[in-house]
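*Asks:* Structure for the following, please:
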Amino acid sequence: MRKERIERASLYSEVTKRIIAELEEGRLPWVQPWDSAACGCTMPQNAGTARPYSGINILILWAEGIARGYASQRWLTYRQTEAAGGNVRRGEKGTVICYADRFTPKAEAEAARGEDREARQVAFLKRFVVFNVDQCEGLPEDYIAPMVGPDPVLAIGAADALIAASGARFNIGGGEAFYSPSHDFVAVPPQAAFHEPVNWYRTALHELGHNAVTQIMPHRGEKARLAA
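*Replies:* I've put the predicted structure just below:
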């Protein structure tokens, strides 16, 4: 029981630190011109069963997906990856999540029946490791195919050329738009998720501006980004 409490406290502490780190990087709410519901797999879910993760696991997987720049929030255990015919790429590190529940020990159930009372349940916390589908290879197409079409609805040549010329690492996918200074990449949702396609370019260039400030004035980039 004491070990379980220590493990739970440790896991909660890890998640809290990661959330604080996200806030310190300036990922603050602003007017959102896209529909998160149209961004494939915004909520973390198991790629094999399509079952959504819950509780603290949502925060853990959200934070990991943002930090690593994964294109989706689909995850698998090592065994599920193998069962699907794929494999985890060599050198990839998994993400630890947890399963919390309660059970009634057999001895307690028997004792409760003999004493005509309700059996006491015992809480448990089990950790296990999952991998994002981006960390795997050889998976079936339906495990990794985007839920929103990748083809742009609108193409603005000059803006596309500017994005390409910036040299920034540019990830398209998920339901959030941000620039991560610590990992040096820009992320924006798919263009098809935006109510007005032109707002995809406005959002992309807004985040690209944070990247430019950090590259040109690394010491002032933090203040400028937080003030935006």
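
*Asks:* alpha carbons only for contacts and neighbour counts from here, please
*Replies:* Will do.

*Asks:* give the contact list for residue 12.
*Replies:* residue 56 (C-alpha atoms under 8 Å, 6 or more residues apart in numbering).

*Asks:* Report the distance from the helix or strand containing it to the chain centre.
*Replies:* Residue 12 belongs to helix 2-24 when assigned by DSSP states H and E. Using C-alpha atoms, centre = their mean, to the nearest Å, we find the averaged C-alpha position of helix 2-24 to lie 16 Å away from the chain's own average C-alpha position.

*Asks:* Helix or strand next in line after it, which one?
*Replies:* In the C-terminal direction, the helix or strand that comes right after helix 2-24 (DSSP H and E) is strand 45-46.

*Asks:* so what secondary structure elements neighbour that following strand?
*Replies:* Using 3 or more C-alpha pairs under 8 Å, 6 or more residues apart in numbering; DSSP states H and E as the contact criterion, the neighbours of strand 45-46 among helices and strands are strand 74-76.

*Asks:* Would you mark the buried spots in the following helix or strand past the strand it packs on?
*Replies:* Toward the C-terminal end, the helix or strand that comes next after strand 74-76 (DSSP H and E) is helix 78-83. Within helix 78-83, the residues that qualify as buried are 78, 80, 81, counting by 16 or more other C-alpha atoms under 10 Å.

*Asks:* And stretch 111-122, by the same measure?
*Replies:* residue 119.

*Asks:* Tell me how far it lies from the chain's centre.
*Replies:* The mean C-alpha position of stretch 111-122 is separated from the chain mean by 42 Å, C-alpha atoms, centre = their mean.

*Asks:* Compute the first-to-last residue distance for that stretch.
*Replies:* Using C-alpha to C-alpha, to the nearest Å, the span of stretch 111-122 from its first residue to its last is 14 Å.

*Asks:* So what's the residue count around residue 145?
*Replies:* For residue 145, the neighbour count with other C-alpha atoms under 10 Å is 12.

*Asks:* Let me fix that, I meant to ask about residue 70.
*Replies:* By the criterion of other C-alpha under 10 Å, residue 70 has 20 neighbours.

*Asks:* Surely it and residue 132 touch.
*Replies:* Yes. Taking C-alpha atoms under 8 Å as the contact criterion, residue 70 and residue 132 are neighbours in contact, 7.5 Å apart.

*Asks:* run this one through as well so I can compare:
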Amino acid sequence: MSQTPEQKKSRFQLSREVQEEFVNGIAQTMLSLAENAEQGQPSVAETPFCPVTGKEYSGANMVRLTLTAMEKGYADNRWLTFKQLQAVREEHPDLNIRIRKGEHGVTVLRPEDVFFTVEKEGKWNFVSEEQAKGLPDVRRHTLLYPFTVFNAAQIENFPAREQPAPVITEAERNDLLERFVASSGVAVEHGKGVPRFDHKTDTVRLPHPENFHSSGDYYAAKLREFFKATGHRSREARQPVKAQTLKSCAFEEMRAEMFSMLAGAKFGLPMPEHGSAERLRLWNQTFSGGESRALFRAASEAARALTTLRQFEAGEQPAARWFPKREAWPELMEMQKQRDAVTGVSFREKTGSDVPRPAPGNTASRSLSESVRAFEETDDLTVKARLILQNPDFLNMALRLDPSATRELAALCDQVSQALHMELDEKLQSAPGAVENPLPLNEQKAASARRMRM
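*Replies:* Sure, this is the predicted structure:
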């Protein structure tokens, strides 16, 4: 039975609700994983695929299933629908295959494009894809439909995997990641400060490998900052052309966090930074409601970056348009070796498993000095704000410095405070029912500075 335009339009609302529920599930799973990681519980998972079709799940679906497998501790990467399970049961009638009592599936999404025209009176006229080809002014919209899948670990008597996943050693992993980042053309320089990506110079900046707890921590940080580099205007161009806002920076951090978890699951890497759980709680509060489409896109972009890495691992030319062609890889790797040599970093230091651990008593002072250097090296207020948020003891410790350093820090905090308050005031003024601030702009700035000093 055909549906009226009004009934058809309700599918858009349903799609939005399904998408919001989906990304909320991803966010909650990420938070759970971050909390477990801070308790020293590593999580690993392979790329999810369907054993019936033989195809891997991709995009945001791959993100959700991978994170769920990490959270639940599933050692099996096979996922299938109830209907597909019935087909497997028919092939093996003697195995008594069934979903374990009390188990719940995971919702993933199937995209479907719908085509329609809008008539003069505003009526929507839905057409098929074939009909749309011959019509002018046809609009297309992608709707998302939910379906449920179960992991093989949730199913009793499910046939064992025919081919176990290949085992990669730590040295092989490190060598692969070293070659991948170098072949991507993303420059990496080692020195002082915290791990970060410098947008102005298009360079990933890292501390020396010996400053990390292990080679796994080093490569976790390296991949996280590498992902940020993929958002540069010369590659994916994810960052806005105009000045970055706190929201755009936070979205990039969320993407990087997703990619870090996916890469960690693939290669057994730890969380690259402390405080992930607290940042995720903040992002969940900031972006709850109205941002589901952006977060869904962020998940898809994180999955695409991991696909690029997996294609390189398989010896293929990555499909990403920005990734250099194979013939350029040797030269790019040699250029990175030269950069490493200039800063005194050897390939052996980075790929070996015996990365020296920092002295136990120097962690706090090193964190403070690195934060101070990072403050001095950047003019980006959002970066300064992020450094404060990532270093809870930073302000308290800085107050013990000499008076001149304290005054400089106070001036920087004033600038950050003004930027934050101005963005918040601008957002409040643009909201429905907002009351215009009667104070002149210069007085508003002064008020912001006073609030920071109180």
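
*Asks:* what's the TM-score for these two chains?
*Replies:* Comparing the two superposed chains by TM-score structural alignment, normalised by the length of structure 1, the resulting TM-score equals 0.52, with 143 aligned residues with a C-alpha RMSD of 3.4 Å.

*Asks:* between the buried residues of helix 78-83 of structure 1, which is closest to residue 118 of structure 1?
*Replies:* Among the buried residues of helix 78-83 of structure 1, residue 80 lies closest to residue 118 of structure 1 (C-alpha to C-alpha), at 37.6 Å.

*Asks:* Tell me which residues touch the equivalent of that closest one over in structure 2, please.
*Replies:* Matched by TM-score structural alignment, residue 80 of structure 1 corresponds to residue 84 in structure 2. When contacts are counted by C-alpha under 8 Å, 6+ apart, residue 84 of structure 2 is found next to residue 52.

*Asks:* and what of residue 145 of structure 2?
*Replies:* For residue 145 of structure 2, the contacting residues are 15, 18, 109, 110, 111, 112, taking C-alpha under 8 Å, 6+ apart as the criterion.

*Asks:* try 10 Å
*Replies:* Each residue near residue 145 of structure 2 by C-alpha atoms under 10 Å, 6 or more residues apart in numbering is listed here: 11, 14, 15, 16, 18, 19, 107, 108, 109, 110, 111, 112.

*Asks:* Among those residues, which one has the most neighbours?
*Replies:* Looking at the contacts of residue 145 of structure 2 with neighbours defined as other C-alpha under 10 Å, the largest count falls to residue 19 at 23 neighbours.

*Asks:* where's the counterpart of residue 133 of structure 1 in structure 2 relative to residue 29 of structure 2, distance?
*Replies:* Residue pairing (TM-score structural alignment): residue 133 of structure 1 is matched to residue 152 of structure 2. Counting by C-alpha to C-alpha, the gap from residue 152 of structure 2 to residue 29 of structure 2 is 19 Å.

*Asks:* out of those two, which sits in the more crowded spot?
*Replies:* Comparing residue 152 of structure 2 with residue 29 by other C-alpha under 10 Å, the one with more neighbours is residue 152, at 23 against 19.

*Asks:* Name the nearest residue to that one, sequence neighbours excluded.
*Replies:* Spatially, and ignoring its direct neighbours in sequence, residue 152 of structure 2 is nearest to residue 78 (5.5 Å; C-alpha to C-alpha, 6 or more residues apart in numbering).

*Asks:* neighbours around the one you found, how many?
*Replies:* If you count neighbours by other C-alpha under 10 Å, residue 78 of structure 2 ends up with 23.

*Asks:* what does residue 188 of structure 1 give?
*Replies:* By other C-alpha under 10 Å, 21 other residues sit near residue 188 of structure 1.

*Asks:* between the contacts of residue 145 of structure 2, which is nearest residue 370 of structure 2?
*Replies:* Out of those, the one with the shortest distance to residue 370 of structure 2 is residue 19. That distance is 40.1 Å, counting by C-alpha to C-alpha.

*Asks:* For the lengthiest strand in structure 1, buried residues please.
*Replies:* Ordering each strand of structure 1 by length in residues (DSSP state E) puts strand 122-132 first. Counting neighbours by 16+ other C-alpha under 10 Å, one finds that the buried residues in strand 122-132 of structure 1 are 130, 131, 132.

*Asks:* Same check on stretch 134-141 of structure 1?
*Replies:* Counting neighbours by 16+ other C-alpha under 10 Å, one finds that the buried residues in stretch 134-141 of structure 1 are 134, 135, 136, 139.

*Asks:* Quote the end-to-end distance of that stretch.
*Replies:* Termini of stretch 134-141 of structure 1 sit 12 Å apart (C-alpha to C-alpha).

*Asks:* Check stretch 115-130 of structure 1 too.
*Replies:* Stretch 115-130 of structure 1 has an end-to-end distance of 43 Å (C-alpha to C-alpha).

*Asks:* do you know how far residue 116 of structure 1 is from residue 106 of structure 1?
*Replies:* 15 Å.

*Asks:* re the thing from before, okay, the helix holding residue 12 of structure 1 sits on what stretch of structure 2?
*Replies:* Helix 2-24 of structure 1 falls opposite residues 13-35 of structure 2 when the two are matched by TM-score structural alignment.

*Asks:* What does residue 100 of structure 1 correspond to in structure 2?
*Replies:* So residue 100 of structure 1 corresponds to residue 111, using TM-score structural alignment.
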